[in-house]
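[1] the amino acid sequence is not available; the structure is as follows:
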């Protein structure tokens, strides 16, 4: 979620653990990747398969709503940690990035009707022309896109990816807020800092219990709590034991303690879901109202949080005219789809550009287009500073490998040319410093012969899961060494 929420991810980005201790994010991801790689390789070795790391194409799944910076960050992990042989040994062309809702969509093409809860007998997602929305309900983020089934088996993205931080863990956050109303936020922070194991046990227990809640649930919901720890903290910081503290809270009539169990009224527990479900429904409604998606007749729920029957029920209630389908073991659909994507990365026939891409440049000042604030004079000429030269607009449909070409030139004695890439939420941004514009990164293009000016043709490559650049010197046709650094 830190990579999602931070729209300008950098290599030195730090994360905090629950005690507030800071650590480089790249270390966290490197150790996570190392653990996963070693887990697989140990399993393959113990089974005598003879498979080596270099025999494997590794597929890393990321949210479709992630920025290009966050995707590149995940690639940088293996480059930095060369002392992890398995990670460093994964070659660039052996590591494929897959977008999570796409992977789930690919996997669901192969499921029989009996594996799709909510589908009528004989239903198949493989029918040409079928339009549906994929809602990946994960722990942190909700990631949504829409596909149309094409002749030949491919999938066409008909609506750019949308999402937000309203996954399952946002309900955990509301549960912690409930505890803060009982015990006070300072005590909860003290528990996180001084008793992190007890705090994590409490969160994990809530995670387990919340999966069992149904719309019809009544009475009390029992969950185990670290009673001794909470009781000790209450006595130390609040001068009351745990039961007394609870009796003085707003929940004295709806929450009780019995042994090491907290007994919560079902209505109070279900209310913890309200805000998150409301945010999910708003995201779905926003996509449904888009011009290209009004014909969608089916909503496919995937991801671990999709197994929550409360969420399923509310989505079905809101979108009565659309069939809501939940695959069996929906928490594994992304994983299994990623394997299929690794075998056929062309399964997605086209994608929608999520943001408008452009280049910072200085152009001739046009009083009909440019405002006086961006006027500058350069070498006696009227120029516009910080102009946004559009490369490709948001919502453009592109096939994998689509290229957009731009021409640049170097000055004599220049050994390289720098270009700065910006992105914008707007369709027609004019300036790189306006609201909604963000600096994506810089590209450094090396010149083979600095002794003379060179004309350069830069190709921006779109339509894959990652945007890329390449450049050639137009006169000689030589490919240029190009570094595109986003973090």
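    Great, that's in hand. On a predicted model such as this, the values are computed, not experimentally measured, just so you know.

[2] please make it C-alpha for all contacts and neighbour counts, starting now.
    Noted.

[3] any figure for the gap between residue 354 and residue 196?
    39 Å (CA to CA, to the nearest Å).

[4] who has more neighbours out of the two?
    A direct count of neighbours by other CA atoms under 10 Å for residue 354 and residue 196 places residue 354 higher, at 22 against 16.

[5] next, the one to line up against it:
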């Protein structure tokens, strides 16, 4: 029976070991096992053996812990005040091309002759960052590249790489696009982008500075 679960058990132990080696886990004294599989005596045995220096806690009805937690959260959303970001979040943007740091494959010449680097992953939140619920994180301001531009689009991407450079990098995933109408003309029309982490969804909020117009996008991880 043990051999049937070898791969799963190995992955759990490896992942747990990796987590415990992170700076944020320094001083951890116990492991709380919840979820249906936590009721497995085989899993409990291997966890206790591999992490004998820690206290292993398996509460009664461990399989219902996630469900009960969801119910409690539904009644009291303020029960969770802080989260750890699972992904690196950012938007696809363009910057002035720099031949010293940008690959030639990302070089694009615009109609006015200016040269930009496209597909840049402009990071707003990094994987592992501490996120206070309901607080906007690391605002970014962007401007149109064309004087007559009527809208500015913000394709939102996620990655497991804390230092992703381009949205075309391996592992980057497009999760939504937000289009913001722009008033007036010129390339100095600024739009501020920020992310709000609060409830069960992550919201990307864009504010057109000239008009204070706000647009919001809820990131859909199911599509």
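    Perfect, I can see it now. Source: prediction; values computed, not measured.

[6] longest single helix anywhere in the second structure?
    Using DSSP state H to define each element, the second structure has its longest helix at helix 6-20.

[7] give me the mean deviation of the helix or strand that that one is followed by from the first structure.
    Next along the chain after helix 6-20 of the second structure, taking DSSP states H and E as the criterion, comes strand 30-32. On superposition with the first structure, the mean distance recorded for strand 30-32 of the second structure (mean CA distance after the TM-score superposition for the first structure) is 0.7 Å.

[8] report the aligned residue range of the first structure for strand 30-32 of the second structure.
    When the first structure is aligned by TM-score structural alignment, the counterpart of strand 30-32 of the second structure is residues 298-300.

[9] which SSE is residue 178 of the second structure in?
    If you go by DSSP H and E, residue 178 of the second structure is part of strand 173-181.

[10] distance from the chain centre to that strand, please.
    15 Å (CA atoms, centre = their mean, to the nearest Å).

[11] tell me which residues in it are buried?
    The neighbour-count check on strand 173-181 of the second structure (16 or more other CA atoms under 10 Å) flags 173, 174, 175, 176, 177, 178, 180 as buried.

[12] same check, this time on stretch 87-98 of the second structure
    Result for stretch 87-98 of the second structure [16+ other CA under 10 Å]: buried residues 87, 88, 89, 90, 91, 92, 93, 94, 97.

[13] show residues contacting that stretch.
    Around stretch 87-98 of the second structure, the neighbours that count as contacts under CA atoms under 8 Å, 6 or more residues apart in numbering are 107, 115-128, 154-162, 166-167.

[14] the same query, at a cut-off of 6 Å, please.
    115-127, 154-160, 162 (CA atoms under 6 Å, 6 or more residues apart in numbering).

[15] now stretch 158-173 of the second structure
    Contacts of stretch 158-173 of the second structure (CA under 6 Å, 6+ apart): 87, 88, 89, 119, 120, 121, 126, 127, 157.

[16] how about the first one: what's its closest non-neighbour residue?
    Looking back up the chat, that one is residue 87 of the second structure. Residue nearest to residue 87 of the second structure in three dimensions, not counting chain neighbours: residue 127, with 4.3 Å by CA to CA, 6 or more residues apart in numbering.

[17] dump the residue contacts of the counterpart of that neighbour in the first structure.
    In the first structure, the residue matched to residue 127 of the second structure (TM-score structural alignment) is residue 394. Residue 394 of the first structure makes contact with 353, 354, 355, 356, 427 under the criterion CA under 6 Å, 6+ apart.

[18] map residue 17 of the second structure across to the first structure for me.
    In the first structure, residue 17 of the second structure lands on residue 285 (TM-score structural alignment).

[19] in stretch 50-57 of the second structure, what counts as buried?
    Neighbour-count burial for stretch 50-57 of the second structure [16+ other CA under 10 Å]: residue 56.

[20] where does that stretch end up in the first structure?
    Residue span in the first structure matched to stretch 50-57 of the second structure, by TM-score structural alignment: 318-325.

[21] now the end-to-end length of that stretch.
    Distance between the two ends of stretch 318-325 of the first structure: 14 Å, counting by CA to CA.
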